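Asks: only geometry, no sequence info:
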């Protein structure tokens, strides 16, 4: 059972349509590259608030100002 956990910074750009596309395409990558069955492939998308994500010691919410 392949499992992909994709973590993204929460954004208005992360629409349901875009998330559905990500799930479909990530599943297809595992089918194409590793010959996995799509029906047993799990994709979980977690959206993290920008102030809960840091890069280089700085919150992303601060870097984006």
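Replies: Arrived safely, thanks for sending. Since this is a predicted model, take the numbers as computed values, not measurements.
Asks: all contacts plus neighbour counts: C-alpha atoms, from now on.
Replies: Will do.
Asks: name the helices or strands packed onto the lengthiest helix in the chain?
Replies: Counting by DSSP state H, the longest helix found in the chain is helix 16-34. Helix 16-34 sits against strand 42-48, with contacts defined as 3 or more CA pairs under 8 Å, 6 or more residues apart in numbering; DSSP states H and E.
Asks: I'd like the distance from the strand it packs on to the chain centre, please.
Replies: 5 Å (CA atoms, centre = their mean, to the nearest Å).
Asks: by contact count, what packs against it?
Replies: With 3+ CA pairs under 8 Å, 6+ apart as the test, strand 42-48 has strand 3-9, helix 16-34 packed against it.
Asks: structure B:
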């Protein structure tokens, strides 16, 4: 029973997240022979003000 946790910046559509979950599930089935019915994908969305790259908040980089 694979469990995959994906963290992304907020802003993806419901359709994009659904497609991502489907692709991850299919990849695990194809590569690891993991049954799709037992594959869990959790998508955590993070606010831009709570994510930093190279010590700088992403929200500040956008300005």
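Replies: Done, it's in. Keep in mind that this is a model prediction, so the values were computed, not measured.
Asks: follow-up on the earlier one: residues in structure 2 aligned with the longest helix of structure 1?
Replies: On structure 2, the counterpart of helix 16-34 of structure 1 by TM-score structural alignment is residues 14-32.
Asks: Aligned to residue 43 of structure 1, what sits in structure 2?
Replies: Aligned counterpart of residue 43 of structure 1 in structure 2: residue 41 (TM-score structural alignment).
Asks: May I ask you to confirm that its match is in contact with residue 20?
Replies: No - with contact defined as CA atoms under 8 Å, residue 41 of structure 2 does not count as touching residue 20 (9.1 Å).
Asks: Kindly tell me how buried the counterpart of residue 57 of structure 1 in structure 2 is, as a neighbour count.
Replies: Aligned by TM-score structural alignment, residue 57 of structure 1 pairs with residue 55 of structure 2. Per other CA atoms under 10 Å, the neighbour tally for residue 55 of structure 2 reads 7.
Asks: Same check on residue 20 of structure 1?
Replies: Residue 20 of structure 1 has 13 neighbours, counted by other CA under 10 Å.
Asks: again, but for residue 27 of structure 1
Replies: Residue neighbour count, defined by other CA under 10 Å, stands at 22 for residue 27 of structure 1.
Asks: Then residue 31 of structure 1?
Replies: Neighbours around residue 31 of structure 1, by other CA under 10 Å: 14.
Asks: What's the separation between it and residue 44 of structure 1?
Replies: 17 Å (CA to CA, to the nearest Å).
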